[in-house]
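**Q** model the following, please.
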Amino acid sequence: MSSTPANAYLERLQRNLFAATGEDPERLQEIGDKTMATVLGGATKVGFPDAEAIPKILQEEFARGLAMRPSRYEDPLTHMLMVRLADDLEKTAGTLGYELPPRPVFGTLPLGQLNASAIAVPDSSEHLIVFQKGLFGFMNLLAKAVAASLPWVDEPEGGGVSFSTDVDKIREHLKSDSEPAARLADFVASYVVEGDPHRSQQYFLGGPAMRLAEILRYGGELFVLAHEYGHIVSGHLESDHRTEQVADETLTIVSEPWVKEHQADYIGMILAVSTMHHEKDLDIAMAFGAVDLVFSAMALVDAALGVVAVNDPEATARSDTHPPAQLRQAMLREMLDRALDDEAQVAAARLFAETLDEIMQVLWDSIAPYLSELHARGVRPSPIWGIAPA
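**A** Just a heads-up that it's a prediction; the model follows:
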């Protein structure tokens, strides 16, 4: 673990901000070992090819993460995930002609919302890109719930499997299979109330749904980082900064007026979809759907926080620095015409995004009463969301 101003600043922020939310900073050093135990325990349950080799692969990844992580409070496996996402994005940025400065330092913090931020390091030219605690785990679990919500059918010819985007069939499927909604209620409550989506029951998928879940997870996580890279390639890191008080820390955040957020969304979408399509050989519609799902995830967490805090799904959806998630989502869908010159691809991408939207709405309708019940019982959001107890 190297020592730079950015690394030292990240470690200080993690120590102070996590302590302010009631987390014992020293316990954070144990997170990596617990992550390994969880992943290794479930590695052979999901039907991976060469499942017996997975523990060894993960042990090697864990060792690399320990050596590379920028702070002793950072989970090694989460850090390696960030590094690999950055490797993929930077390769794509080069092929698209974007010139990137030296890589920022990555980390996780209790930011108060499902998002990421670029932070200027005091008395230094370095920057951090930090993600809300639990964001990657939440996107992983959400991708599984969404993929499991689609009705999968065997193709009569060719022996393949496909899913239906017919909204009525999706609703019927979710009526007959309550597990996706039950799982969603479990991990949303764990994230909102306990501050950690992984305190929910483990969620393993098999079959074709597992592959789609992996695409949605990867694309969603990629876009969250790609959005911050959108700020970088747009020169936002060199422009005006604003300060924000988080607990007892005053953070210098890259200025984020709405126009810059939309600009970073667009460039981030180009980077993420191009990476998924050209580097991973994934369908553009699925790649865009994974990007679009990020905004649905943000809206879902905002609504869940509002219900648990004050029994109002709209209560926490407003931000002085970021446009509403639904507005950002609508803007990107509109800008698809600018990014793609193939009308059929644009139509397919929008259709898949709208299908995922329908799934999220049905799932929300299923879990909202449970969240309202939590509020009625006096349960309130975790301090990582920065919401004062009512």
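
**Q** rest of the way, CA atoms for contacts and neighbours
**A** Fine.

**Q** could I get the buried residue list for stretch 119-137?
**A** 119-121, 126-137 (16 or more other CA atoms under 10 Å).

**Q** one more: stretch 197-204?
**A** So for stretch 197-204, counting by 16+ other CA under 10 Å, buried means 197-198, 200, 203.

**Q** dump those into JSON lines; add distance to residue 66 and secondary structure as well.
**A** Listed next are the buried residues of stretch 197-204 as JSON lines, based on distance: CA to CA, whole Å; DSSP: H, G, I helix; E, B strand; the rest coil:
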{"residue": "197", "distance to residue 66": "23", "secondary structure": "helix"}
{"residue": "198", "distance to residue 66": "21", "secondary structure": "helix"}
{"residue": "200", "distance to residue 66": "26", "secondary structure": "coil"}
{"residue": "203", "distance to residue 66": "26", "secondary structure": "coil"}
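
**Q** I'd like the structure of this one too, to check against the first:
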Amino acid sequence: MSSENQAALNYLEHIQRNTYIALGIQPLWMLDGHADFVEKFAAQFYESSDVKNSMTLEEFRKGTRDSLFGSLDSPISSYQDPAFYFLLSHMTSEIEGILDEQKVEIYPRPIFGSLPTGRVNGVALRVPDSDQLIVLLEDGLFGFANLTAKAVSRVFPLKGEGDGRLTFSVGESDWKKEFAARPDVVERFVELLLAYLIGGHPHAARPYLPEPKYEGITSLLRDSMELFVLSHEYGHCISGHLDMGQTKKAMLGGEETDEVLTSWNQEIEADVAGLGIMLAVMRKRGFDLSLSFWGVDFFFGCIEIVERAVSILRTGRAEVPISSTHPPTELRREMMHRVLKNSVPEEHAAGPLQLAGIVASILNEFWLACEPVLQKVYEDHTELAPAWRQ
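**A** Reported below is the predicted structural model:
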């Protein structure tokens, strides 16, 4: 590791440590019992899946440990969740591979980390006395996306899976019928949202496994969303937004940091660039436009729910303040739909937009179920978790 990268890693660890101390909390993965939880959950998954036909439970447990906790000899902050680092390493490697193939220079090359920022959008920080850049992602965002993908997939009108292809019904009446038939899924989603915003982390909610036939749609929805989030940040880098951007003093961990400021136009540009990168990665994985583009609507739907919920729990009203740096979520969604329509023939855009629309509609139904519960929680004067009170 270069001395500059080591300095950036040290700074990331410094910010993480001070933030956790200032908030009076510990990283979830450091808490007593978390390793035992991983072991038990691995056993539950093993017994409910076909993997037991190809390996022993101990072999599967070892593979799970290696995957979730990665190599602890890796250059990683001691406050960084190893499971999150493992996922980041794999996805950023795929993204940078695509950009290398396209001969696109990545500058500055970001160092990613997670932190309970209480912000649904990433935060870019300049490393003092360096050209290095740290991009912080809200600590629970990917966990929330994973569990939300389970909920959405369970009410999605899945017809079946044959020849390696997922088959859906795109009829509105079909998914609404499935939604009405699964009040337990809605209940779990409400529990998830409260666990994230009040309990402090989405994994404070009860864990559960999706039925095997829904695992495919869950992973596709989650992966396309997470890749879009990371690709958006790379979009800023390759568009030159972060190496010349203005900064402002922002408090993190009880101290001032230099946060890079972006404009609405730059955020849209990063969305456009990020969309192209994400689609290229998903295409290389072997997935078509429909099973890739829906991750965009899934992301915007997720952060819209979180922003509205935080607003209710703070003020009693679902009114998201206008940001000076990030356009409203609905505007970003509309722009991505417009980009798709202008990029491919009309007949090729129709399917992806229809599928993305179903995802957005299902998330809206989840929101409608959450809103009265959140109002009651607000009236009971229940406090947000420390990260969301910043």
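
**Q** and which of the buried residues of stretch 119-137 of structure 1 is nearest residue 193 of structure 1?
**A** Among those, residue 134 lies closest to residue 193 of structure 1 (CA to CA), at 12.3 Å.

**Q** contacting residues around the closest one?
**A** 191, 195-197 (CA atoms under 8 Å, 6 or more residues apart in numbering).

**Q** what does residue 126 of structure 1 give?
**A** 5-6, 104, 120.

**Q** which of those line up with contacts in structure 2?
**A** With both residues aligned by TM-score structural alignment, their matches' CA atoms under 8 Å, the contacts of the contacts of residue 126 of structure 1 that structure 2 also has are 6, 104, 120.

**Q** just give me the match in structure 1 for residue 329 of structure 2.
**A** Matched across to structure 1, residue 329 of structure 2 falls on residue 325, judged by TM-score structural alignment.

**Q** same deal with residue 370 of structure 2?
**A** Per TM-score structural alignment, residue 370 of structure 2 is aligned with residue 367.

**Q** now that match: how far from residue 374 of structure 1?
**A** Distance check for residue 367 of structure 1 against residue 374 of structure 1: by CA to CA, to the nearest Å, it reads 11 Å.

**Q** the strands in structure 1, which residues?
**A** 105-109, 116-120, 127-132, 152-154, 161-163, 241-246, 249-254 (DSSP state E).

**Q** could you dump those to a markdown table with distance to residue 268 of structure 1?
**A** Shown next, in a markdown table, are the strands of structure 1 (distance: least, CA to CA, whole Å):
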| stretch | distance to residue 268 of structure 1 |
| --- | --- |
| strand 105-109 | 17 |
| strand 116-120 | 13 |
| strand 127-132 | 14 |
| strand 152-154 | 31 |
| strand 161-163 | 28 |
| strand 241-246 | 20 |
| strand 249-254 | 16 |
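
**Q** would you map the helices across structure 1?
**A** 5-20, 25-28, 31-42, 54-68, 76-95, 135-149, 167-176, 179-194, 207-233, 258-274, 284-310, 325-339, 343-376 (DSSP state H).

**Q** same list (the ones you listed) but as JSON lines, adding distance to residue 383 of structure 1.
**A** Shown next, in JSON lines, are those (distance: least, CA to CA, whole Å):
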{"stretch": "helix 5-20", "distance to residue 383 of structure 1": "8"}
{"stretch": "helix 25-28", "distance to residue 383 of structure 1": "15"}
{"stretch": "helix 31-42", "distance to residue 383 of structure 1": "19"}
{"stretch": "helix 54-68", "distance to residue 383 of structure 1": "28"}
{"stretch": "helix 76-95", "distance to residue 383 of structure 1": "21"}
{"stretch": "helix 135-149", "distance to residue 383 of structure 1": "15"}
{"stretch": "helix 167-176", "distance to residue 383 of structure 1": "33"}
{"stretch": "helix 179-194", "distance to residue 383 of structure 1": "9"}
{"stretch": "helix 207-233", "distance to residue 383 of structure 1": "22"}
{"stretch": "helix 258-274", "distance to residue 383 of structure 1": "26"}
{"stretch": "helix 284-310", "distance to residue 383 of structure 1": "11"}
{"stretch": "helix 325-339", "distance to residue 383 of structure 1": "22"}
{"stretch": "helix 343-376", "distance to residue 383 of structure 1": "15"}
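
**Q** what's the neighbour count on the nearest residue to residue 119 of structure 1 once chain neighbours are set aside?
**A** Spatially, and ignoring its direct neighbours in sequence, residue 119 of structure 1 is nearest to residue 253 (4.6 Å; CA to CA, 6 or more residues apart in numbering). Using other CA atoms under 10 Å, residue 253 of structure 1 is surrounded by 19 other residues.

**Q** same question for residue 53 of structure 1.
**A** 12.

**Q** residue 67 of structure 1: how many residues sit nearby?
**A** 12.

**Q** quick one: map it onto structure 2.
**A** That one, residue 67 of structure 1, aligns with residue 73 by TM-score structural alignment.
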